[in-house]
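Asks: here are the coordinates; sequence isn't available:
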């Protein structure tokens, strides 16, 4: 990766600096008429450095680290990119002008070390840290401080050989001592610096091939100079990436560059992680609302079951009224003829404190109360079930969302009163109405435009305001999903199937096969008064069945 970045970025100029996520910085380098967005990620799980084409949304207020980077690196020239031996540490060398116009040398260092990953800006002349994306004090690390003003100290060096310098003199002996590939792999990992498990396993296999082991070793590491970026899917479905094809079981696909390979590998994984981080508050609120309403639903269903005996109270009241002359005051129970079932007399419990007529009226009151409860409970069941469906839909939207889609979901929850707006800067001020973001755009194979709403506010805006009445509306049948609009009054069957694929892909049925999708003209949609965002009713729909295909979605997307 260092080699790939050096070839593309050296002599380039920093044109933009953004920090779209907590642990990730994007530097846009302008060189040879192209913009290269360089992602430096200190994410504990997905730490890496690469050119990325995955779009991102910047926070409204830049972080302190972003402001420091802009102060020192805006307009800076890339002098070079180097790696610290074979360690997971990359140095980006910059030259820029300070406030006095004097030239200064700066280092932007990314340390790719799982939860200890960091991005650090260092003054080359003094070795002082100007800032770091993660501050590490003495209470966290006694070996070195990663704080502004502290002296930058390199991570502890491993006393191992750099494999790119060639094999050890005793490699042949090591092979004789450890004929087993798995044991050999473990031994090599303790001898050479920076070898992951997959790389050392591949190296071990190569070294056991006939021929000169030393030459096999050199040839293996020489292949990193002419990479063939490879994505491997194992027979069990596990995905991994390598700089060139390793001798391993599975299906292998190559990419045009290492950065493109990492985008393909991390796009979904990293996006899910970002959504989980940025949407943690939303997820908690929605889960709590779901739990509350599901519990309420269970209680209402129990209450409804109890009211099913309402007619028993009416029958007992009627029989008591009919045979009042056979009932004496002070009785606690009486058995009377049952004109609803002549073969089985009815036993009726009585209160000895009430007259026979008062006992009868008591049963009529119980009947009326239970009857009223049935009406109320059924109304509440309908409302509560609608709330469960609504929050299930939002949870599905969060699961399918990109980080940029969370803004509208947050706004929707705030408008619904489920989430407080903690933006104190807007407090006691006239708040500017926040605009709903635009839906995703796609183009069918025949050139027809298709729009896809990714959340309820987008869905309402798209289906009820933006789309023409003659456009075609699509949605998965009976499950949460996006509203999809074909901007054509008479689309081809192929376009309908492609739009249906989009509807299925951006829905709860993404991982399913043969997903039913309804479609109809927009004019047949109707939103009931007071309905939740994203809710519509319709008639006269047709249904097609599709299996979501991610490759097709990518092909149709407007870039």
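Replies: Right, received. Where do you want to start? Since the model is a prediction, treat every value here as computed from it, not as a measurement.
Asks: use CA for all of it now, contacts and neighbours both
Replies: OK.
Asks: List the contacts of residue 217.
Replies: In this structure, residue 217 makes contact with 166, 167, 203, 206, 207, judged by Cα atoms under 8 Å, 6 or more residues apart in numbering.
Asks: One more to weigh against that first structure:
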């Protein structure tokens, strides 16, 4: 279900029950488009997430941990200046639109009470978070400043007067009285899909999927008014549900509108818990893309460069395959040197290598007979040397491609914090420029992720090559079990046990498959050996090891298993 006006209606109800009357304790901006406000309410700290992310704009209470940047942004400092210690007096939605108003009262620098309004506009790439003075309607600042060159209807700049987004001529479903029009639509559009499209133009704040579910309710037997009110009553009394189809695609809903054998439903206590579960991996991937854009560009360029290099090397190698022909021609010319006359462009001579079959040999007018024969010997030696050189270069280029494919896989499964180590690895390898900075002993380093099997055994998963090297070659004991997907780029997995039970082996193998390039595949082969059967060749790239005497398991990675193993760790 989309984060439309109707869903926001339910979220605002949840906010009013939880946050109303709370006091702001902290304000942070962990990512460019996200604000997290810690609000102390009902003797509990709640983390209110306000996101203007173009893909995942939303407002919710979150329990997902985050890391703050070392230097706060200007917008963060502005929010702290005006809102720190402020009291959240009221939360309301503008009609049934995708706009939420958070009303705060706070004291200014001279002690006077100020009425401030934090406006969250959830409108895809036009989403924004705007702080205004509620009395004067003057904008104090916004997370995205919009000048007149970008929007002629309204500017969002400090000092400008705040103008509401353009209104649409629709009716809120929670104050709906146009049942005659609704009834006319149903008669005009008996097809449910066409009716759903028409409903979006009549009813305010319903996305495409909400309109489809509403159309289904309106086609039910019974009175139209009752069916309409029953549908939107779910938004006042939500049952937060995650719906997963057979293709493992999930969607969030305020109520289990889909309930059949083709879908699996998972219930949550609150809408915010539902959104945390749904968005956790999606937002993490988005943040990795944002923070790792430069790394992704380097990887793509290196892959392209080496693939082009292989094409050129293969052409050279194909040309060098005929090196022996130059040797034969040189020897024949040397044997019949006295038959070559000045001014000849070519000559046909007996070929004593192929039963006296004549061979035609091209000659250069600028060279003497002896120089022509020496030129063929020179070409032979050149191409022979090229074969050895090209074969070596092909091996190196293929190793580089394999290495950068592995790096790309690691970026895909990385947490935002893991990117610093991938960047450090590429800098150490000379692929990107090193930034000479003073060493910071307190610099945060990411660590392998910890999981716990159902039988209480610790499982460690490395997320990048530096982690993998340290985990496998230094942290693990020689009798611990090491796992890795077979011939597939992925993470090193260590089971901290020398005799793990079968269930732990399967769960660890599932982790190895999930944190690999084969995450979306089924029956993924995973090799496992004791750590003592591993070795790292001298000069090998980070993360590369050789192993022997391995055994293999086949598993299908499942998100539900990963979450369960994470929860086991939190309970441990």
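Replies: Noted; the coordinates are in hand. Since we're looking at a predicted model, the values are computed, not measured.
Asks: of the contacts of residue 217 of the first structure, which stay in contact in the second structure?
Replies: With both residues aligned by TM-score structural alignment, their matches' Cα atoms under 8 Å, the contacts of the contacts of residue 217 of the first structure that the second structure also has are 203, 206, 207.
Asks: Per the alignment, the second one pairs with which residue of the second structure?
Replies: The one in question is residue 206 of the first structure. Using TM-score structural alignment as the criterion, the counterpart of residue 206 of the first structure in the second structure is residue 217.
Asks: Please apply the same query to residue 452 of the first structure.
Replies: The pairwise alignment with the second structure assigns residue 452 of the first structure to residue 461, based on TM-score structural alignment.
Asks: just residue 286 of the first structure next, same as before
Replies: Residue 286 of the first structure maps onto residue 299 in the second structure when the alignment is built from TM-score structural alignment.
Asks: Residue 137 of the first structure now?
Replies: Under TM-score structural alignment, residue 137 of the first structure pairs with residue 147 in the second structure.
Asks: could you list every residue that touches the closest residue to its match other than its chain neighbours?
Replies: Leaving out its chain neighbours, the residue that sits closest to residue 147 of the second structure by Cα to Cα, 6 or more residues apart in numbering is residue 155, at 5.1 Å. Residues touching residue 155 of the second structure, when contacts are defined by Cα under 8 Å, 6+ apart, comprise 145, 146, 147, 148, 162.
Asks: For those, pick the one with the most neighbours.
Replies: For the contacts of residue 155 of the second structure, counting by other Cα atoms under 10 Å, the largest number of neighbours falls to residue 162: 21 neighbours.
Asks: I'd guessed that residue sits against residue 146; true?
Replies: No: proximity of residue 162 of the second structure to residue 146 does not meet the contact threshold set by Cα atoms under 8 Å, at 11.7 Å.
Asks: Just give me the neighbour total for the closest residue to the match of residue 452 of the first structure other than its chain neighbours.
Replies: Counting by Cα to Cα, 6+ apart, residue 461 of the second structure lies nearest to residue 493, which is 4.6 Å off, once chain neighbours are set aside. Using other Cα under 10 Å as the criterion, residue 493 of the second structure is surrounded by 29 other residues.
Asks: Contacts only, for the equivalent of residue 493 of the second structure over in the first structure.
Replies: Under the alignment (TM-score structural alignment), residue 493 of the second structure pairs with residue 484 in the first structure. With contacts defined as Cα under 8 Å, 6+ apart, the neighbours of residue 484 of the first structure are 450, 451, 452, 453, 473, 474, 475, 499, 502, 503.
Asks: with the second structure superposed, average distance for the one helix or strand the first one maps to?
Replies: Residue 450 of the first structure is located in strand 449-452, with elements delineated by DSSP states H and E. When the second structure is overlaid, strand 449-452 of the first structure sits 1.1 Å from its aligned residues on average, using mean Cα distance after the TM-score superposition for the first structure.
Asks: which residues in the stretch 451-559 of the first structure form strands?
Replies: In the stretch 451-559 of the first structure, the strands defined using DSSP state E, counting those that start in this stretch lie at 472-476, 484-486, 515-521, 525-526, 537-538, 542-546.
Asks: Deepest-packed of those, please.
Replies: Comparing the strands of the stretch 451-559 of the first structure by mean neighbour count (mean count of other Cα atoms under 10 Å), strand 484-486 ranks first with a mean of 30.
Asks: Is it correct that residue 370 of the second structure is in contact with residue 336?
Replies: No: shown here, residue 370 of the second structure and residue 336 do not form a contact pair, counting by Cα under 8 Å, at 10.4 Å.
Asks: what's the closest residue to residue 467 of the second structure other than its chain neighbours in contact with, if anything?
Replies: If the residues on either side of it in the chain are set aside, residue 467 of the second structure comes closest to residue 448, at 6.3 Å by Cα to Cα, 6+ apart. When contacts are counted by Cα under 8 Å, 6+ apart, residue 448 of the second structure touches 460, 461, 462, 463, 467, 471.
Asks: export the residues you listed to JSON lines and tack on neighbour count?
Replies: Compiled in JSON lines, the contacts of residue 448 of the second structure are given as follows (neighbours: other Cα atoms under 10 Å):
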{"residue": "460", "neighbour count": "25"}
{"residue": "461", "neighbour count": "25"}
{"residue": "462", "neighbour count": "28"}
{"residue": "463", "neighbour count": "29"}
{"residue": "467", "neighbour count": "25"}
{"residue": "471", "neighbour count": "22"}
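Asks: Next, count neighbours for the match of residue 286 of the first structure.
Replies: What residue 299 of the second structure shows, counting by other Cα under 10 Å, is a neighbour count of 22.
Asks: By how much does the helix or strand hosting it deviate from the first structure on average?
Replies: Mapping residue 299 of the second structure onto the secondary structure by DSSP H and E places it in helix 293-320. Once the two structures are superposed, the average separation between helix 293-320 of the second structure and the matching residues of the first structure is 1.1 Å (mean Cα distance after the TM-score superposition for the first structure).
Asks: What residues of stretch 517-525 of the second structure count as buried?
Replies: For stretch 517-525 of the second structure, a neighbour-count test (16 or more other Cα atoms under 10 Å) marks 517, 518, 519, 524, 525 as buried.
Asks: Hmm, the first one is touching residue 491, no?
Replies: So that's residue 517 of the second structure. No: taking contact to mean Cα under 8 Å, the distance of 9.4 Å between residue 517 of the second structure and residue 491 leaves them out of contact.
Asks: Overlap in contacts, residue 162 and residue 146 of the second structure.
Replies: Taking Cα under 8 Å, 6+ apart as the contact definition, residue 162 of the second structure and residue 146 share the neighbouring residues 155, 156.
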